[in-house]
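Peer 1: Here is a sequence with its predicted model. Questions after.
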Amino acid sequence: MKFTPCVLSLLLSSTASAKPLAHEHHMHKRDVVTVVHTVYANGDLYTPPAETADPAPQTAGINAPYAPAPDTTAAAAAGTSSAAAGAPSSDSSSSSGSGTSGLSFGAAIVYSPYSSSGGCKDANTIASEIAQLSAYDVIRIYGVDCNQVPNILSALASHQKLFAGIFNMGSLSSDLATLKAGVESTSSWDKIFTVSIGNELVNSGQQSASSMVSYTNQGRSILRGYGYNGPVVTVDTFVAYYNNPSLCSGSDYIAANAHPYFDSTCSASDAGSWVQNHISTLSSLCSGKSVIITETGWPSQGNANGAAVPSVSNQQAALSSINSLVKGQSIILSAFNELWKSPGSCGCEQYWGVLD
């Protein structure tokens, strides 16, 4: 079998040194003031200086919209008009079961409640933007600030669900209470696909693997008391999972962020194969647990990283590759460009949006 360079390098890194090639930590909260770039090459760890997270707004680049292809398999199985647009099958409600029941979905995407200046988007803006995401069955968010939970839930179509998140472990209990209030004021737990406890906190060095397992178990216990019986996970990078396999025990399924752009040997057209191979490796590492890649994508602007070159056309190629191979196992970063972020050393942090 002939392997492309990035897939071959992935196989060699997995079998020889067990060190992944690269990963970059993305900001997803306004109050986060650093971007952590973690690059693995020959076992060496590199972390560049911290950067400010709130630059002045910049003009967005022109970016051709991307929408996932319809999930015809799900449509045939469900036999409904919503499934024809790639909607989850009728058994996808996560609140009636436990663990990994109801993980089926067609396409998923990350959404941010922050404006270009870093302020909160109002309810009308959120409703207008969520309406543009009708091709996506799952919308992922990271926190409970900006009234985002009720605003987004109110805007979701009948076939859509919310991948909710708690960002700060220091306010875990109070933020879960805020999540509960947002859900119960506008909808029900049936609309929650998953709740994540933390995002890349082991990769960034803010928490240990054992503490995140503990926080995830604590969060699950609170959520069960609230009547939510769906999946509870902690999200971290594939790097963090490879270096801390104990993370596998905390989540109902493996939720890992993995971006092929940060592998300098991977071209845009090979992005899907790259993600697919990491899914396989993570499942093997975690005793066969189901895996969802909770962030992946390709920037439309930024600095070249070897064979990984940001551009509108390469973003299209990468997303087409990802969609063809791991749609239903991955969440695209992100719906719109996020100009409230720092550009980062890659010059790319603001430009992962697929609809701008």
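Peer 2: Sure, I can see it.
Peer 1: Every contact and neighbour count from this point should use C-alpha atoms.
Peer 2: Fine.
Peer 1: thinking in terms of the whole chain, how far from its middle is the helix of greatest length in the chain?
Peer 2: In the chain, assigned by DSSP state H, the helix with the most residues is helix 209-226. On the basis of CA atoms, centre = their mean, to the nearest Å, helix 209-226 sits 20 Å off its chain's mean C-alpha point.
Peer 1: ok, second structure coming up, stack it against the first:
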Amino acid sequence: MKGAIVVAATAAMAGSANAVNHGHAHKLFAHKRNADLCSTWVTTIWEETVLTLTPTQAPEPSTTPAVASSNSPVTTSSAAPVAPTSTVKLPVPTPEPITYATPGTYTVPATTVTVSETTTVCGASSTHVVPGTHTVGGVTTVVETATTITCPVATATTNNGVVTSIITSTEYVCPSAGTYTVAPITTTVTKETDIHFPIPTSYAPGTYTIPQQVVTVTETDYVYYCPYTSSTGLPTSSVVPTVIPVTLSPTQPIEAPKPTTTAPASQSEAPKSEASKSSDSPKPTTSSTPSTSKPPSGGFNGSFGNKGNHYGITYTPYYGESGDCKDASQVKKDLQEIKNEGFNVIRVYGTDCNALETVGPACEELGIRIILGVFVKGASCSYESKEIKDQVDAIANWKYLGLVDLMVIGNEVLMQGLCQPTDLASLITTAKSKWSGYSGPFTIAETLNIWERSDVTSALCGVVDYTGANIHPYFNSQVTPATAGEFVSGQLDILDTVCSGKKAINLECGWPTEGSSNGAAVPGKVEQLTALKSIREACGDRTVFFSFENDMWKQPGSCGCEQSWGCKEFFKGLL
């Protein structure tokens, strides 16, 4: 295997090994296309190089104590904020978990790591699961023909309560074309808990840095992941076997869990993350109906910035824990944080929680543009519906319409069966007639499979300026965090062809930090870092990231993931 193969003791896994009652069934080869298993492997090459880990003494606490990375649990204390008691440094830029025992404000010092050769290590990953059997980890690859692959495999051994993760290089024979997962770990748990497991992670030669960061902690035993986000090398968050895989195509994914949460009383329902479904056909039929909409006049071209940027993020003025409405001062504080993280655009789903009154003035002061929506949750898309009429009329009289780059009418209303395509088109036409102060573009937010329906394209291509879609790679079981960007970019390419001459825009896209594994799509904090980095680099200029913070007031849903899409910590790490 090219490059170095490293073994690292993952101390963070030791605590979970004792806390969870489970058994590991290491399925060394799982074929995802059908029930057949690829059970023929040629040879296994065990390579171990021990990496010496030298703990260093943590600094004494101060008003903003400097904190180094810790992989060990920290005892909770009622004293002033204290830094972790030990530091374990790996000579590779793995996202570094830091455990803070007590609330307080901490400074994470700048760190630089130089990698001289391609290096594969055991990265530590985790995911929050509900009772049941879950498959995690492993390396997923796609092969076009019968072939032999050489693949690094992460395994774990326990000695005196210490879990050591080891990378081994193994050759496997794939008897036919298909999608394979090498060495996944199947775990059964009897209660809701966190599963920790090793994953192979490769880093190319280069210099990787973590800039100095200030972290405000409001809870005890809080774990913060510090990603290395800039480098002269090209890190990869998962290992690709030494065989050229088939490019991921948007084959039919699994149905996304349908959330059952309703929003807090007296508020419009907040948006839920749904599956980014795709069609079996890679080339959807383009509507023959000529476009009758005027060209966009708001100066918006479907892009939030140059390739790799992250200019859009969804924002709802709810407190994440309770779902209560935020006041103007808290909204301004949130938007200042969003601006500081490099965003120039926010997506607001509707007018509830006094969004127009609180978001408008703050965005004007901070120089943030807005994608504004009319949220439809009832059984009608008619303007005469009181809930819709109130929103449309309020927007018509809003003095901050000059801040709006794009109007989005509805959020997955066709997918939910709340109205028919012709009714939604009629609502868009009515909104245009009511909003004389706005001359910019319009769209809707649906999934790809909805856009591919002929009744949708015939009714809506003529009244929208962009094909707006919500694309969530987590809900496709073949997509790993590392290939999330490739998947989203492929979906956008298809959406670009749906309405002739009209460009697609990704209005909602993220990766959960908790929940059940969906095939190769594994939730987790490290996985979110990997997925968002992949999406940002592949198509960040056309993506609105979901979402600013976690929504703990929602129900977790059947996927166990609906509460945990908050991604502001990732973007803080880019500063």
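Peer 2: Received it, and whenever you're ready, just let me know what you need. In this text the structure is predicted, and so the values were computed from the model without any measurement.
Peer 1: orientation of the helix or strand that the longest helix of structure 1 is followed by relative to helix 209-226 in degrees?
Peer 2: On the C-terminal side of helix 209-226 of structure 1, the closest following helix or strand by DSSP states H and E is strand 232-237. Angle, strand 232-237 of structure 1 to helix 209-226, by axes from the mean of the first three to the mean of the last three CA atoms, to 10 degrees: 150 degrees.
Peer 1: corresponding residues in structure 2 for strand 232-237 of structure 1?
Peer 2: Using TM-score structural alignment, strand 232-237 of structure 1 corresponds to residues 442-447 of structure 2.
Peer 1: Give the aligned equivalent of G360 of structure 2 in structure 1.
Peer 2: Checking TM-score structural alignment: G360 of structure 2 goes with L153.
Peer 1: Count the residues that sit near its match.
Peer 2: Look at L153 of structure 1: counted by other CA atoms under 10 Å, it has 23 neighbours.
Peer 1: residue contacts, it?
Peer 2: 162, 183, 186-187, 191 (CA atoms under 8 Å, 6 or more residues apart in numbering).
Peer 1: Now do R347 of structure 2 against F300 of structure 2, distance only.
Peer 2: Per CA to CA, to the nearest Å, R347 of structure 2 is found 14 Å from F300 of structure 2.
Peer 1: Give me the more crowded residue out of these two.
Peer 2: Using other CA under 10 Å, the more surrounded residue of R347 of structure 2 and F300 is R347, with 26 against 13.
Peer 1: I'd assumed V544 was in contact with that one.
Peer 2: Yes - distance between R347 of structure 2 and V544: 7.3 Å, which falls inside the contact criterion (CA atoms under 8 Å).
Peer 1: Common neighbours of those two, please.
Peer 2: With CA under 8 Å, 6+ apart as the test, R347 of structure 2 and V544 both reach 312-314, 507.
Peer 1: Closest to G540 of structure 2 out of those residues?
Peer 2: Each of these was checked against G540 of structure 2 using CA to CA; the closest is G312, at 8.4 Å.
Peer 1: Helix, strand, or coil at the residue lying closest to L356 of structure 2 once chain neighbours are set aside?
Peer 2: Closest residue to L356 of structure 2 apart from its sequence neighbours, by CA to CA, 6 or more residues apart in numbering: W398 at 7.4 Å. Secondary structure assignment for W398 of structure 2 (DSSP: H, G, I helix; E, B strand; the rest coil): coil.
Peer 1: burial of W398 of structure 2, as a residue count?
Peer 2: 14.
Peer 1: Could you check how far it is from P421 of structure 2?
Peer 2: 27 Å.
Peer 1: I370 of structure 2 too?
Peer 2: Counting by CA to CA - I370 of structure 2 and P421 of structure 2 are separated by 25 Å.
Peer 1: do Y319 of structure 2 as well
Peer 2: Taking CA to CA, one finds Y319 of structure 2 at 33 Å from P421 of structure 2.
Peer 1: More neighbours: these two, which one.
Peer 2: More neighbours surround P421 than the other of Y319 of structure 2 and P421, with 21 against 18 (other CA under 10 Å).
Peer 1: now stretch 305-318 of structure 1: which residue numbers in structure 2?
Peer 2: Using TM-score structural alignment, stretch 305-318 of structure 1 pairs with 518-531 in structure 2.
Peer 1: quick one, strands of structure 1?
Peer 2: 22-24, 37-41, 44-46, 108-110, 138-140, 161-166, 192-199, 232-237, 254-257, 291-296, 330-332 (DSSP state E).
Peer 1: So what's the gap between stretch 343-356 of structure 1 and the chain middle?
Peer 2: Centroid separation between stretch 343-356 of structure 1 and its chain, computed with CA atoms, centre = their mean, is 15 Å.
Peer 1: Flag every buried residue along that stretch.
Peer 2: 343-346, 348-356 (16 or more other CA atoms under 10 Å).
Peer 1: of all these, which two lie farthest apart?
Peer 2: S345 and L355 (23.6 Å).
Peer 1: Which residues are in contact with the residue most central in space within structure 2?
Peer 2: Nearest residue to the geometric centre of structure 2 (CA atoms, centre = their mean): W511, 2.1 Å. With contact set as CA under 8 Å, 6+ apart, W511 of structure 2 has these partners: 472-474, 523, 527-528, 531-532, 546, 565.
Peer 1: Would you format these as CSV with distance to I166 of structure 2 included?
Peer 2: Converted to CSV, these look like this (distance: CA to CA, whole Å):
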residue, distance to I166 of structure 2
H472, 32
P473, 29
Y474, 27
P523, 22
E527, 20
Q528, 23
A531, 24
L532, 27
F546, 35
W565, 31
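Peer 1: how about the nearest residue to the equivalent of N257 of structure 1 over in structure 2, chain neighbours excluded?
Peer 2: N257 of structure 1 maps onto N470 in structure 2 when the alignment is built from TM-score structural alignment. With sequence-adjacent residues excluded and distances taken as CA to CA, 6+ apart, N470 of structure 2 is closest to E508, at 4.6 Å.
Peer 1: Please tell me I have it right and that neighbour contacts G468.
Peer 2: No - the pair E508 of structure 2 / G468 is not scored as a contact, 9.3 Å apart, by CA under 8 Å.
Peer 1: Could you tell me which residues make contact with the residue nearest to P473 of structure 2 when sequence neighbours are not counted?
Peer 2: Nearest residue to P473 of structure 2, sequence neighbours excluded (CA to CA, 6+ apart): A484, at 5.7 Å. Contacts for A484 of structure 2 (CA under 8 Å, 6+ apart) come out as 473-474, 531-532, 534-535.
Peer 1: What's the match for A484 of structure 2 in structure 1?
Peer 2: By TM-score structural alignment, A484 of structure 2 lines up with A271.
Peer 1: does G566 of structure 2 really touch M552, like I thought?
Peer 2: No - in this structure, G566 of structure 2 is not within contact of M552 by CA under 8 Å, at 10.0 Å.
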